[in-house]
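K.L.:
next come a sequence and a model predicted from it.
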Amino acid sequence: MTRKIIPLIMCGGAGTRLWPASREVRPKQFLPLFGARSTFQDTLARVSDPALFERPIVITNAAYRFMVLEQLAEIGIEADVLLEPARRDSGPAIAAGAVFARSRDEEAVVLALAADHVVRDTASFIAACREGLAAAEQGRIVTFGIKPERAATEYGYINPGETVAGAVRAVAKFVEKPDQAKAAEYLKAGYLWNSGNFMFRAAVLLDEYGKLDPDSVQAVTDAVARAGRDLGFVTLEPQAFGAAKAISIDYAVMEKTARAAVVPVSCGWSDVGSWHAVWELSDKDAQGNAARGAGVFEDSRNCNVVTDKALVALEGVDDLVVVATQDAVLVSRQKDANGLKRLVAKLKTVAPQVTEDHLKVHRPWGSYQSVDNGERHQVKRIIVKPGQRLSLQKHYHRSEHWIVVRGAARVTVNEDVKTVHENQSIYIPIGAVHRLENPGKILLELIEVQTGSYLGEDDIIRIEDDYRRS
């Protein structure tokens, strides 16, 4: 009987290479860039066949934990969710997943996948997993080498060596991202792109990692052994996990181990590392223009428009990216990914809010979005999911007026509890202890008008909270 594989999905990163759509609190792996589902959801769906895969493990952080649960529920998949107390790069994250997998099965084979990659040919990817499984069971740490489509400079490369078994080859050498001339040489020599996804027996990975950095492996092992359980999450012990060295799995293990092997695969893979990559993966018109949202093109070629709401019209331009969200607009050249990196670094110093959060802020109970604000007022649109409620709270500096526009709200104000229906409103005085909940079967939508001398989110005094944020 062939052993099943435990998927380990890594989704704790907060890259800004797709700013302004991707931001610190809602990064690209949770965005629906190519359809109704996010890349995180597509990654999970890709490894959901129970004939080959076990219950997945997801490793993320506290900031994303409720997004993870929400997106798991949307596609009907259950998982063990591990929370990193601090970002330590992929080395400790994968080690923690391996330790946890081994606690489920001493002989566990783990497939570690980035949550923000795209695979257009699932069948070829699954075939590569089956090919790599035999080598992994024999003690190899297998990576997936993508057959290059061009001389790319944005990826690391793998020089495949002797045959190990079937299509699996030993890794002769890992090489860093090359310049254009060197990339062309690698293409001719049969090198592969390094996808950054791996398969291994948990015990083998931890043994190799432990030979190279025993202190970090011990720290991660202790963090899992002392982990707590909170609202269904596995919370790694902070002090132990923090003692692990922050390092990528490539530097920690793959470039040093003699057990590295590679499965060559052509599966329509992309790490979606730039808006140019999004354009490459998108449907285009006859002039090479792609649009997600309302985009109109005239005498323009090879442009990419992504817009939340506003109509974007381009005339007489070529090779542009225009990304319009409700609080920021990016206009960039198609291929200058490094330029965007420099721009976001500058924005973090002059306008940090637009790199951290969207106007629409997601919460475990739903979301809120700022509609208008002034010196002493702010208007928000609040959505509460069925059966959910906000914390019991109070404010020192503002009063609130709630107008229900859809659904029904159960509202607590001090000792009073009442139901507020569509087109009805209720007033929350300064200092009143209050709570909002949705007892119904449909989304609750309301408009909140805040007035007062200070309207910041840190003027929320939580007294009781279902999500343990108080």
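P.N.:
Yep, it's here.
K.L.:
please make it C-alpha for all contacts and neighbour counts, starting now.
P.N.:
Will do.
K.L.:
who are the contact partners of residue 307?
P.N.:
Shown in contact with residue 307 (C-alpha atoms under 8 Å, 6 or more residues apart in numbering): 292-295, 322-325.
K.L.:
again, but for residue 196
P.N.:
With C-alpha under 8 Å, 6+ apart, residue 196 has these contacts: 113-114, 143-144, 250.
K.L.:
and with 10 Å instead?
P.N.:
Shown in contact with residue 196 (C-alpha atoms under 10 Å, 6 or more residues apart in numbering): 90, 112-114, 117, 143-145, 155-156, 248-250, 271.
K.L.:
now swap in residue 112 and tell me
P.N.:
Listed by C-alpha under 10 Å, 6+ apart, the contact partners of residue 112 are 6-10, 57-58, 90, 93-94, 97-98, 143, 196-200.
K.L.:
among those residues, which are in strands?
P.N.:
With DSSP state E as the criterion, strands contain 6-10, 57-58, 143, 196-200 from among those.
K.L.:
put this beside the first:
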Amino acid sequence: MPETPTSPSPKLIPVIICGGAGTRLWPVSREAFPKPLMRLADGESLLQKTFLRACRLTSVNEVLIVTNRETYFLAKDDCRETDVDDIRLGFVLEPFARNTAAAIAAAALTVRERHGDNALMLVMPADHLITDLVPFDLAVHRAAEATQTGRIITFGIQPTRPETGFGYIEISAAVASAPLHEVCRFVEKPSVDVAEMYAHDGLHLWNSGMFCMRASTALTELAELAPLVANPVAQSFAEATRSEANDGYSVELDAVAFQRAENASIDYAVLERSSNLSVVPCEMGWSDVGSWQAISALTRPDTDGNRVQGTVSLHDVENCFIRGETRMIGALGVHDLIIVDTPDALLVAGSDRAEDVKKIVAQLELDGHQSCKLHRTVHRPWGTYTVLEEGDCFKIKRIVVKPSASLSLQMHHHRSEHWIVVSGCANVTCGETVSQLRANESSFISAGQKHRLTNPGVVDLVLIEVQCGEYLGEDDIVRFQDIYGRVPVQASNKEVA
């Protein structure tokens, strides 16, 4: 008797949601350099770890990342640094944040367009950590099988302690009784007493923020339960700008339509309202790495309970987490502190106040202070710039331009610039003139003059820029041409450099 042919398994596309400011991890995490991009003690970023975790799954040859247009090149470079070259990398680019429901709607539309209704989406936050990969692989396999019935499968983490900082998933039967459970309800972050009960009753799991489902299931649920998200995102996707390359693709959503989408989390918009939901209980070394206390737990303590990253000199110091980047940190006679130092901002907090760091960021935003958005070293698609010194009517930067990279053809209204090449080779466009500069040579660009800087070489171009003018804000720029697609529809619009 001939064998009955079996239909091929649906394609699994890991979808990494790479957004959020991570305000509890200030001053390392900032709006222009968010939490998924911050490096842990081992040198890898959270995004890199999530990307590598997705790439090792069986039969995966494509990963889709949803991120902000402004962090696109940072995220892309981060993934390519891993040297994984056999994975096609796709991006959905949001013009601005509209929370996870809109991000997942756009991802589902992309997956369906490229792979059909039955393709599976494994949705993962970019800023979570999983240390036990074999149980993770098994949980993904179970979830993928369960989605064949058209259900949404969430991943619930078995609690290891009472935790008031996480949401919970309530199930109807004890965890040990089955590998898959029906979801009774989602529970918001509980009080200490309730969290103590949840940790031991066997009926509550931490909500990991991960889930698996068909693209068609995601779109059907969103259309029924969250039309104020689904409809504008569908229009934004229909009017999106698409590009293809040998190693990947991008879908840049239309800003006008996307702005109309309701700002809602996927939990609120769909999961808490759906009757089509199951959960896979997991034990896989999961952490949302949501605070400096969580980051601290990743570092081995010394004999005094201190956890240190960087160069320090300590005397009579106990139970402190200290992280530095470039400067020596000295501490004397202090206990139970969090100390995080960056070149332009320092955090000192009680260990029991780690969750409240976001209050500092909120105040900085109210004050209009740049340290809530930018680091002293700012990443751009073409390289980086570092502010070395600034004062009234002047600013000095160190600029690094990657090989074959180019700044936009641009103009400033209020400042002039003097460029001095330190190393490498620079092609400088100034008005109608193009000149080439080498080390120790310089060029002057007056206010109002169109100009462009390009690195034609195979090594980094390093130069010092001296700005002079009455206004030196980063928004004093008009772009005319840009190889990274950053020229606005109206060339007279101003953008950050």
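P.N.:
Received, thanks. Because the structure is predicted, anything quoted here is derived from the model rather than measured.
K.L.:
sorry, back to before: quick check, nearest of the contacts of residue 196 of the first structure to residue 207 of the first structure?
P.N.:
Distance to residue 207 of the first structure across these (C-alpha to C-alpha) is lowest for residue 249, with 13.5 Å.
K.L.:
pretty sure that closest one sits against residue 95.
P.N.:
Yes: using C-alpha atoms under 10 Å, residue 249 of the first structure is in contact with residue 95, at 8.7 Å.
K.L.:
what is the aligned counterpart of residue 130 of the first structure in the second structure?
P.N.:
Per TM-score structural alignment, the equivalent position to residue 130 of the first structure in the second structure is residue 141.
K.L.:
just confirm that match contacts residue 59, I think it does.
P.N.:
No: using C-alpha under 10 Å, residue 141 of the second structure is not in contact with residue 59; the gap is 11.4 Å.
K.L.:
neighbour count: these two, which is higher?
P.N.:
Neighbours of residue 141 of the second structure and residue 59, each counted by other C-alpha atoms under 10 Å, are more numerous for residue 141; the result is 13 against 10.
K.L.:
how about the more buried one, secondary structure?
P.N.:
Three-state call for residue 141 of the second structure (DSSP: H, G, I helix; E, B strand; the rest coil): helix.
K.L.:
distance check, it against residue 338 of the second structure.
P.N.:
39 Å (C-alpha to C-alpha, to the nearest Å).
K.L.:
ditto for residue 28 of the second structure
P.N.:
Residue 28 of the second structure is 13 Å from residue 338 of the second structure, where distance means C-alpha to C-alpha.
K.L.:
what do we get in the first structure for residue 14 of the second structure?
P.N.:
The pairwise alignment with the first structure assigns residue 14 of the second structure to residue 7, based on TM-score structural alignment.
K.L.:
quick check: the farthest pair among the contacts of residue 307 of the first structure?
P.N.:
Pairwise distances across those (C-alpha to C-alpha) peak at 13.2 Å, for the pair 295 and 325.
K.L.:
show me where the stretch 201-350 of the first structure has helices.
P.N.:
For the stretch 201-350 of the first structure, the helices defined by DSSP state H, counting those that start in this stretch cover 202-212, 214-225, 238-242, 249, 275-281, 337-350.
K.L.:
sorry, back to before: overlap in contacts, residue 295 and residue 325 of the first structure.
P.N.:
The contact lists of residue 295 of the first structure and residue 325 share 306-307, 310, where a contact means C-alpha under 10 Å, 6+ apart.
K.L.:
return the subset of those lying in strands.
P.N.:
306-307.
K.L.:
can I get the shared contacts of residue 295 and residue 325 of the first structure in a markdown table with distance to residue 126 of the first structure?
P.N.:
Listed next are those as a markdown table, based on distance: C-alpha to C-alpha, whole Å:
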| residue | distance to residue 126 of the first structure |
| --- | --- |
| 306 | 31 |
| 307 | 34 |
| 310 | 40 |
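K.L.:
longest helix of the second structure?
P.N.:
helix 99-115 (DSSP state H).
K.L.:
just the angle between it and helix 227-238, please?
P.N.:
Taking axes from the mean of the first three to the mean of the last three C-alpha atoms, to 10 degrees, helix 99-115 of the second structure and helix 227-238 form an angle of 40 degrees between their directions.
K.L.:
just the buried residues of helix 99-115 of the second structure, please?
P.N.:
Using 16 or more other C-alpha atoms under 10 Å as the test for burial, helix 99-115 of the second structure gives 99-112, 115.
K.L.:
alright, calling it a day.
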